[in-house]
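> have a look; sequence and predicted model below, questions after that.
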Amino acid sequence: MITVIEQAVQARLVATAPKVETVPVTLCYDRADPFAVRMAFPALATLEGVEVSWTFARELLMSGIRTPAGCGDVRVRPYDGDRTTIEFHAPEGVAIVLMMTADLQRFLDRAAAIVAPGLEHRYLDMDHSLAELMRRPN
C-alpha cells in the first residue's frame, strides 16, 4: 500500500519586480504524519541557495483553495477561478506563490486516498511520537 505521495507542480513566485518567476515545487504527503503536507522549494528559488521545505496542516490547504485560511506563517487563499495563492511568512520576509488550484486539488485527492480527511488520528503512532519527544534535549 502506498503511504507517501510526492507531486511535482509549477508555482509562480511573485516578487516585487514585475517579472514573475516559475519554479518547480514538490508537494509531499506522508501517512506517518497524517495531518501535514510538505512543500519543498528548490535551491534556485530560495535566498539561501539551498532547498527549503515548509510543513503545514493539510486542512489549511484544503480550506484555503476555497476560502482564505490561515493567520500564521502560512496563509492560503483563492486568487481567481484557476489559481490559489500561498503566502509563507518568515523573519526574512514574505514569499508569495501562485499555484494552479487543479494541481493542488489533485494532490489533495491523492492524499485523501491514503488517509481520508477526518480519519488522520487512526494513523498516528503515539508511541513513536512520545519516544521522539522524550529523546529531544531541552
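Nice, I can see it.
> from now on I want contacts and neighbour counts done on CA atoms only, so please keep to that.
OK.
> not counting sequence-adjacent ones, nearest residue to Arg110?
Spatial nearest neighbour of Arg110, chain neighbours left out: Ile5 (7.5 Å); criterion: C-alpha to C-alpha, 6 or more residues apart in numbering.
> second structure for comparison follows:
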Amino acid sequence: MSAVVEQVVQARLILSTHRSALLRVTLRYRAGDPLAVRMAFPAEYSLDGIDLPQPDPEIEWVFARQLLAAGLDLPAGPGDVHIRPALGGRTMVELRAPEGVALLQFDTPELRRFLWHSYLAVPEGQELQHLDPDRALAELLG
C-alpha cells in the first residue's frame, strides 16, 4: 500500500520562558512504514544546518506513531522523543539530540486530526499486516 498522509501544522518553538518562535512542521505517515510518523522541520532550525554549505531542505525526526498517540493523553517517551499533554489543548514535544534539546508546542486537535488520517490509511493494530520487512531493511541500510 502506498498511502501517504501529510499535514502541515504550526508549532511554537520554545526558546526561553518569555521567547518563542512560530514554525511550520510537516507531519507525515506512510503506510509502507506503518509503525512510524515523521516530523519535518525547516533546515534553518537545525544546529547542523548552520555549518553546511547547502543544508537539506528539511530536518526529519522519525518516531513511533503509538508514542504520538500515547503522548496526547499522558506523558510518554523514554528515549530522544518525549510527548506530553499541556494546558489549553496543547501538546508538548521534546526532541533530544547531542547538540541540544528542542521543546515544541502543538495544538492537540491538529495532532489528533493527523493521527485520525493515519488510522484511515492503516488502522491501529493492523500495522504489522502492512509492514514490508525487506523494504524496511533496505531503507535502514540505505
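Yes, it's here. Keep in mind that this is a model prediction, so the values were computed, not measured.
> overlay them and tell me the TM-score.
The TM-score (TM-score structural alignment, normalised by the length of the first structure) is 0.90; 135 aligned residues with a C-alpha RMSD of 2.0 Å.
> contacts for the longest helix along the first structure?
The longest helix of the first structure (DSSP state H) is helix 101-114. Here helix 101-114 of the first structure makes contact (C-alpha atoms under 8 Å, 6 or more residues apart in numbering) with 2-3, 5, 7, 9, 27, 29, 31, 62, 65, 82-84.
> switch to 10 Å and redo it
1-11, 27-31, 34, 37, 58-59, 61-62, 65-66, 78-85, 115-120 (C-alpha atoms under 10 Å, 6 or more residues apart in numbering).
> drop anything exposed from those.
Those of the contacts of helix 101-114 of the first structure that meet the buried threshold are 6, 11, 27-31, 34, 37, 58-59, 61-62, 65, 78-79, 83-85, 115, 117, 120, by 16 or more other C-alpha atoms under 10 Å.
> what do we get in the first structure for Gly77 of the second structure?
Residue pairing (TM-score structural alignment): Gly77 of the second structure is matched to Gly70 of the first structure.
> buried residues, the longest helix of the first structure. List them.
For helix 101-114 of the first structure, using 16+ other C-alpha under 10 Å, the buried residues are Thr101, Asp103, Leu104, Phe107, Leu108, Arg110, Ala111, Ala112, Ile114.
> neighbours of the match of Gly77 of the second structure, how many?
17 (other C-alpha atoms under 10 Å).
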